[in-house]
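**Q** return atomic coordinates for the entry below.
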Amino acid sequence: MANVDNQSEPLLTLAEYLELSLDEGGLVILARTSEQSFTVYIGDMMDSLGDMRTRGNIAAATALAILEQTSPGWNQIVVGGQTYRFMRTYAQLEEIPATVFTPI
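**A** Below you'll find the predicted structure:
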């Protein structure tokens, strides 16, 4: 399990999306949609892409840093004094490879 206590911009970004997923009742799904950016969805992997809620785009550098600072499997990060626990897995979002963050 990765246990990170860090105030980096990428982890602050991830924390914001984890908060949204907790508020809205869905998973955070990160999918690369271009060389320069990743799209962030909040939803369920059983939903079609059209049924998922798009929550924005983040720069590829930020998304790749999130992936570098977390690990597959169970993670715990502390951002702004708040602890976030989640499982990081991989999935296929229609034809697009995606990383899924499941808050626990």
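**Q** C-alpha only now, for contacts and for neighbours.
**A** Fine.
**Q** how far does stretch 6-17 sit from its chain's centre?
**A** 10 Å (C-alpha atoms, centre = their mean, to the nearest Å).
**Q** strands of this structure, start to end?
**A** Secondary structure of the chain (DSSP state E): strands located at 2-5, 27-32, 37-43, 53-59, 73-79, 82-93, 96-103.
**Q** the last one to strand 82-93, inter-axis angle?
**A** In this structure, strand 96-103 runs at an angle of 150 degrees to strand 82-93, with axes from the mean of the first three to the mean of the last three C-alpha atoms, to 10 degrees as the basis.
**Q** tell me what strand 96-103 is packed against?
**A** If contacts are counted by 3 or more C-alpha pairs under 8 Å, 6 or more residues apart in numbering; DSSP states H and E, strand 96-103 sits against helix 9-24, strand 27-32, strand 82-93.
**Q** for comparison, sequence B:
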Amino acid sequence: MTDYNGTANGQRAQVPEAMQTLAAYLQRSLDNTASIVMMRHTASVYTVYLGDPEGLREDLKQVGTIEISLANEMLESTSSGANQILIGG
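**A** Below you'll find the predicted structure:
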């Protein structure tokens, strides 16, 4: 956990690295009007793509990798549907 964010009562709370990483990829997806797609090709990392998950795999643009532990933390911290997480104010 490396960044801090204000809480409702004005105290500073640490923002988990997984949420910071997710926020960065979400910003890229918004900037590119594309979906984030994570695929696990090896035992240690997920490959992150931007594009249409219903389209051809060849049309996805690879934009990075995420260690499995970080990706699992992202998945455990979110759910299907709307998620509201304030990161960086």
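**Q** quick check: TM-score for this pair?
**A** The TM-score (TM-score structural alignment, normalised by the length of structure 2) is 0.80; 77 aligned residues with a C-alpha RMSD of 1.4 Å.
**Q** rewinding a little: redo the helices and strands packed on strand 96-103 of structure 1 as CSV? Include distance to residue 49 of structure 1.
**A** Listed next are those as CSV, based on distance: least, C-alpha to C-alpha, whole Å:
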stretch, distance to residue 49 of structure 1
helix 9-24, 16
strand 27-32, 11
strand 82-93, 7
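**Q** most packed of the ones you listed?
**A** strand 27-32 (a mean of 24; mean count of other C-alpha atoms under 10 Å).
**Q** that one vs structure 2, average offset?
**A** Strand 27-32 of structure 1, aligned to structure 2 and superposed, deviates on average by 1.1 Å (mean C-alpha distance after the TM-score superposition for structure 1).
**Q** residue range for that strand in structure 2?
**A** Across structure 2, the stretch matching strand 27-32 of structure 1 (TM-score structural alignment) is residues 35-40.
**Q** which position in structure 1 aligns with residue 81 of structure 2?
**A** Matched across to structure 1, residue 81 of structure 2 falls on residue 73, judged by TM-score structural alignment.
**Q** surely that match meets residue 88?
**A** Yes: here residue 73 of structure 1 reaches residue 88: they are 5.0 Å apart, a contact under C-alpha atoms under 8 Å.
**Q** and of the strands of structure 1, who's closest to residue 13 of structure 1?
**A** Proximity to residue 13 of structure 1, assessed across these by C-alpha to C-alpha, is greatest for strand 53-59 (8.7 Å).
**Q** give the aligned range of that closest one in structure 2.
**A** Mapped onto structure 2 using TM-score structural alignment, strand 53-59 of structure 1 spans residues 61-67.
**Q** so how far is the matching stretch off the chain centroid?
**A** Offset of stretch 61-67 of structure 2 from its chain centre (C-alpha atoms, centre = their mean): 10 Å.
**Q** one more: stretch 60-80 of structure 1?
**A** Counting by C-alpha atoms, centre = their mean, stretch 60-80 of structure 1 is centred 8 Å from the centre of its parent chain.
**Q** quick check: end-to-end length of it?
**A** 23 Å (C-alpha to C-alpha, to the nearest Å).
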